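J.: Predicted model follows, preceded by the sequence.
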Amino acid sequence: MCRKPSLEVDGDHAIGLVWVAVRPQPHVGGLGNWIVPEARGRGAATAAVRLVAPWALEALDLRRLEAWVEPDNEASQHVLRSAGFQQEGRLRNFLTLDGGSSDALVFSVISS
């Protein structure tokens, strides 16, 4: 059995990124994240999204924070669901990737 080493949270190197952008619609933001391949599967993305989402809703006065995910990206879907996001629908041929197009699944969390 291959075990991944424990996540180093107090190190001095970045293992990923979470970003929040304000959408053109009032009180709506977008969220994105990525983790370097060698650090995936250890909960860092879920922990980061769980921290950032409530902060973004409050600090940016958002009513809605959404994320768009490729349908085949099950890991990102799991991260969003684990952080309280709900899947709302599918935008067909919405994303442009490597010269082609892909659908996007829409996830969101709303302010309470």
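T.: Cool, the structure landed. Residues are numbered from 1 along each chain as shown.
J.: make it CA atoms for all contacts and neighbour counts henceforth
T.: Noted.
J.: Pull the distance from the strand or helix carrying Glu66 to the chain's centre.
T.: Element membership of Glu66 [criterion: DSSP states H and E] is strand 64-69. How far strand 64-69 lies from its chain's middle: 7 Å, per CA atoms, centre = their mean, to the nearest Å.
J.: Packing partners of that strand?
T.: Contacts defined by 3 or more CA pairs under 8 Å, 6 or more residues apart in numbering; DSSP states H and E place strand 64-69 against strand 28-35, helix 44-59, strand 100-110.
J.: residues making contact with the shortest one?
T.: Judged by CA atoms under 8 Å, 6 or more residues apart in numbering, the contacts made with strand 28-35 from elsewhere in the structure are 15-23, 44-45, 49, 62-68.
J.: got another, please set it beside the one above:
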Amino acid sequence: MPGPLFAANDRVELHTMEEEDHDDIGSDMNHPDIRVPGGGPTGPADGESVTEFVDWLRNEGNTAFVVCAEGGYVGLVTLRQEEPQGNVGTYGIWITPESQGRGYATAASELLFDWAFDQHGLHKVVATVFDFNEASMALMDSLGFTEEGVHREERFADGAFHDEHYFGLLAHEWR
């Protein structure tokens, strides 16, 4: 069962992460449709790796929420601030493969960005997407991100080097 409700709209709820969410998070971390496009490890994540990842997400400067819809877990949305005084957050999201295509990523992102810009005071949210991840590229476009550059063959995934596209969204663009 996810933790307390943080925010909700008519499509999804964002909840704090709890120990009970580790199995769902671990399952997604090991699913190739999540792991490969997200640039995750090349091999399976064991229980210890999942715990380390969740603990890292709970570090100061990181925000992570379990995305719930239809009464259960459907994914994870994160916002990391490596330099809090810079007012820039790095955004990430995954939706379980069986729940993709239902608008949950958009709905969860909207909740996160409303909080990040209006209550948390961020100036900018950034994201990176592999060139082959068409769904995430479309999500960036639908959320109003601007492509700011491409790092050619920056990351290795699924047996090859891939371009990594860099996107940014400014607070005044979101509003």
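T.: Cool, the structure landed. Values in this document were obtained by computation on a predicted structure and should not be read as measured data.
J.: got a markdown table for the helices and strands packed on strand 64-69 of structure 1, with mean neighbour count and distance to Phe85 of structure 1 too?
T.: A markdown table is the format used below for these (neighbours: other CA atoms under 10 Å; distance: least, CA to CA, whole Å):
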| stretch | mean neighbour count | distance to Phe85 of structure 1 |
| --- | --- | --- |
| strand 28-35 | 18 | 11 |
| helix 44-59 | 17 | 9 |
| strand 100-110 | 18 | 5 |
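J.: okay if I get those as TSV plus distance to Glu88 of structure 1?
T.: Putting these into TSV (distance: least, CA to CA, whole Å) gives the following:
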stretch	distance to Glu88 of structure 1
strand 28-35	14
helix 44-59	17
strand 100-110	6
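J.: three-state assignment of Glu153 of structure 2?
T.: Using DSSP: H, G, I helix; E, B strand; the rest coil, the structure places Glu153 of structure 2 in strand.
J.: residue contacts, it?
T.: Taking CA under 8 Å, 6+ apart as the test, what Glu153 of structure 2 contacts is Phe161, His162, Asp163, Glu164.
J.: just Ser136 of structure 2 next, same as before
T.: By CA under 8 Å, 6+ apart, the contact list for Ser136 of structure 2 reads Val129.
J.: That one -> structure 1?
T.: Applying TM-score structural alignment, one finds that Ser136 of structure 2 aligns to Ser76 in structure 1.
J.: Between the helices and strands packed on strand 64-69 of structure 1, which one is closest to Gly11 of structure 1.
T.: Gly11 of structure 1 sits nearest to helix 44-59 of all these, at 13.3 Å, using CA to CA.
J.: Identify the residue range in structure 2 corresponding to that closest one.
T.: Counting by TM-score structural alignment, helix 44-59 of structure 1 pairs with residues 104-119 of structure 2.
J.: Quick check: the strand holding Glu66 of structure 1 compared with structure 2, mean distance?
T.: Here the mean offset of strand 64-69 of structure 1 against structure 2 after fitting is 0.5 Å, by mean CA distance after the TM-score superposition for structure 1.
J.: Give the next helix or strand downstream of that strand.
T.: Taking DSSP H and E, what comes next after strand 64-69 of structure 1 is helix 74-82.
J.: That following helix vs structure 2, average distance?
T.: Helix 74-82 of structure 1 sits 1.0 Å off on average (mean CA distance after the TM-score superposition for structure 1).
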